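> what's the 3D shape of this:
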Amino acid sequence: MKTDIEISQNSELLPIGKIASQLSLGEQQIEPYGHYKAKVTLPVANQDTKGKLVLVTSINPTAAGEGKTTMAVGLGDALSELKYKTALALREPSLGPVMGMKGGATGGGYSQVIPMEDINLHFTGDFHALTEAHDTLSALIDNHIHHGNQLNIDPRQITWKRVLDINDRELRHTVIGLGGRTSGVPREDGFDITVASELMAILCLSRDIKDLKERISQILIGYTYDRKPVYVKDLGVQGALTLLLKDAIKPNLVQTIEHTPAYIHGGPFANIAHGCNSIIATRAGLNTADYTVTESGFGSDLGGEKFMDIVAPRLGKTPDVVVIVATIRALKLNGGAAKDELATEDLAALKKGAANLGRHIQAMQRYGKPVVVAINDFTSDTEAEINQLKQYVTDNFHIPSVTCYEWAQGGKGAIDLAKEVVKAADTPHEFKPLYSNHDSIEAKINQIVTNIYGGDGIELTSKAKKQLKQIVQNDWDQLPVCMAKTQYSLTDDASVHGAPTDFKIHIREFQVKLGAGFIVALTGNVLTMPGLPSHPAALNMDIKDNGEITGLF
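Have a look, this model is predicted:
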């Protein structure tokens, strides 16, 4: 059996100009980066949206795998197979998961975006630009303090950390400025991963350069000694930071194995950020295709909810249909089956684990959106298991569920799903927001916990309560909430699977992201700088003398 990279390397690539022409993009609207990838100029993203939008999300991820990106790519290819003008709008991979254990973000099998090596490794340099812009701001803050500190910034209250696009637990907490008077002012600091940077969120939520610069100017960097907020605009460096992102703000265009155009742009994690690709790329898809297939990070409890409550208002459009991806294996794991027994038929575990899928269906239906369930096929799935799961979906939710074979068959393996998506997208529906921005921060979080997670309330630490008072005093409580929570559970405890009830979400602290336009609520022990596993994927990677890459999935 070929690996993902072998399938990618043996696939025919069309010149990027031919891919652009499928979307009626002219030569003046693309900037080629080599033969097979390009940047797309911004005017495309600023037109009125026209096409249908399909949001792909999933159940809670497990060690058994769900294949959400693979499903999104396969669905895009299937829609193209049905002769619909289709575009994908996906996130860029972070080197943290690529070199760690999660893998890349280009799909798998015969449902991939290519060239997968380029996309997974540096791509067009967007993440490097974001990292440099972020750390340039860090350097400018410390330089300001070193040269007299005219803004009276309290070094103990700087909220702007540094970033790096790799998992490095050693950098979570650091001390900087050591080495004497010429080396700056000593203070505690730390690093987040680049995908958790507020600049990443800002890039993905900005409409154009002007909007990008305005949002950067609003970034809260810390407080003065008398506890007054200090913003980037007070330093006067928003222009310098924006120019470092002048190319990164342009969406990237590539293709699938079956030559469906794919906009890939931005990559915030959904467990510590808002987890969706840029609205510029999504709007580009909506303006150039009949159907745009996008995905949100992890399960519907994270990326799905954030797409509806944070992204959709900025995008100016809500999804026409939501696809929830599930696997028999993952649901059996949710139902208590052992990982080494997932290939054995277990109807009892599947029946219990199906409740996790049910919770995600309810969460997305809460927004008034049509929902279709995509069952990602594994060879170990039995006919009895598939029939039982489909019957569960029909009996409890009266929505379609479709078995898909996109990993092995590409777009042809998702034709039935594409037909159900087209049908559902034409169904009359009305979007129902989960909360109003005028609700209190606690009320917003309670709405998310009760309606999306299935919990019964929240608990705040004394630190979070103190921060909440400060948020209210500064009139920041009108912003939406971005929940930072483990992806592996509907609770804030990664070890709790299935569809638990009678639990509370524990808010340990808040982070104010004024440029991004939301308040982050950190729950449980979620980390903004992950660590590498005991056997990182990097150990399997190599490059031959002729430049051929091996071991990259």
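
> C-alpha only now, for contacts and for neighbours.
Noted.

> Which helix or which strand is home to Thr136?
If you go by DSSP states H and E, Thr136 is part of helix 126-146.

> after that helix, next one along is what?
For helix 126-146, the following helix or strand on the C-terminal side (DSSP H and E) is strand 153-158.

> which residues in the stretch 451-553 of the chain form strands?
Listed in chain order, the strands of the stretch 451-553 of the chain (DSSP state E, counting those that start in this stretch) span 458-460, 481-484, 505-513, 518-523, 542-543, 549-550.

> Let's compare: structure for the following, please.
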Amino acid sequence: LVATIRALKMHGGVRVRDVAQPNPEAVTKGLENLAKHMENIEKFGMKSIVAINRFPTDTLEELEIVKDFVISSGSQASIVDYHAKGGAGGLELAEQVVSMVDKEECRYHGLYDWNSSVEDKVFTVASKIYGAQAVDYTTEAKADLRRINKYGFDKLPICIAKTQKSLSDNPDLIGRPKDFLVTVREIVIANGAGFLVPITGEIMRMPGLPKKPSAETIDVEDDGNISGLF
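Here you go, the predicted structure:
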């Protein structure tokens, strides 16, 4: 489970433009969001190892606040610094993962029965993972449900599309919101992939590219070095 000090500050109420400024109080307040993600992993029969992805603006105090919280919650944590140190910056994390795998302590299980109705599967995820109280469907989504049931796609698993900025489908609900309403706008049948995609909130599913994508300037030199990344 990857966490950043910047994201925790945002969930602690700090504006995005100010997340580079030291603010241990906001980090502490934002830990409720991290706690929910850790709880969600346990719902699948798994244990979490929290990788704290270090940024140059993070203070040692802020990093230790997160690490101490994770450890006190019964999980493992590692401060990773791949950007500055390369592979060496993640050795502790790698060792923790290998150790957990070797112990075979985790037994994965799904969250719902694929044979349940689409509505039940959506509500299970929305309530148990997001913390929602109820799920609403637009007229278009209800028509999608009828088509899905008619053609026998209702037994497929679901992959809900929503904002990454909140546990809810509303990007303004930061931290750990509870008892909110999730609205499904439409449901896409991804038959080739083998799942249904309930789309919630106002989101862009595929980010657009600029007129000149960065990929056009990236190259591998004769000596093996990669150029054009920055």
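
> Buried residues, the helix holding Thr136 of the first structure. List them.
Buried residues in helix 126-146 of the first structure, counted by 16 or more other CA atoms under 10 Å: 126-138, 141-142, 144-146.

> between the strands of the stretch 451-553 of the first structure, which one is nearest to Ile209 of the first structure?
Proximity of these to Ile209 of the first structure was assessed by CA to CA; the nearest stretch is strand 505-513, lying at 18.9 Å.

> Which other helices and strands does the closest one contact?
The contact analysis (3 or more CA pairs under 8 Å, 6 or more residues apart in numbering; DSSP states H and E) places strand 505-513 of the first structure against strand 458-460, helix 462-473, strand 518-523.

> start and end residues in the second structure for that strand, please.
On the basis of TM-score structural alignment, strand 505-513 of the first structure is assigned to residues 182-190 in the second structure.

> Have a look at how far, on average, the matching stretch is from the first structure.
After superposition onto the first structure, stretch 182-190 of the second structure sits on average 1.4 Å from its aligned residues (mean CA distance after the TM-score superposition for the first structure).

> Name the residues of that stretch that are buried.
For stretch 182-190 of the second structure, by 16+ other CA under 10 Å, it's Val182, Thr183, Val184, Arg185, Glu186, Ile187, Val188, Ile189.

> List of residues touching that stretch?
126, 132, 134-138, 140-142, 144-145, 148, 153, 168-169, 195-201 (CA atoms under 8 Å, 6 or more residues apart in numbering).

> Of the strands of the stretch 451-553 of the first structure, which is nearest Thr70 of the first structure?
Per CA to CA, nearest to Thr70 of the first structure of those: strand 549-550, 20.5 Å.

> mean per-residue distance, the closest one to the second structure?
Superposed on the second structure, strand 549-550 of the first structure shows a mean distance to its aligned partners of 7.7 Å (mean CA distance after the TM-score superposition for the first structure).

> helices or strands up against that strand?
strand 542-543.

> Compute the distance from the centre of the strand it packs on to the centre of its chain.
Relative to the centre of its chain, strand 542-543 of the first structure is centred 28 Å away, using CA atoms, centre = their mean, to the nearest Å.

> Could you double-check that Gly413 of the first structure lies in contact with Glu406?
Yes: the pair Gly413 of the first structure / Glu406 is scored as a contact, 4.4 Å apart, by CA atoms under 8 Å.

> out of these two, which sits in the busier spot?
Counting neighbours by other CA atoms under 10 Å for Gly413 of the first structure and for Glu406 shows that Glu406 has the greater number, 28 against 23.

> quick one, what contacts that one?
With CA under 8 Å, 6+ apart, Glu406 of the first structure has these contacts: Thr70, Met71, Gly74, Leu75, Gly109, Tyr110, Ser111, Asn376, Lys412, Gly413, Ala414.

> Apply 7 Å and report the result again.
Applying CA atoms under 7 Å, 6 or more residues apart in numbering, one finds that Glu406 of the first structure lies in contact with Met71, Gly74, Tyr110, Ser111, Lys412, Gly413, Ala414.

> ditto for Tyr223 of the first structure
Neighbour list for Tyr223 of the first structure: Ile153, Asp154, Gln157, Ile158, Pro229, Val230 [criterion: CA under 7 Å, 6+ apart].
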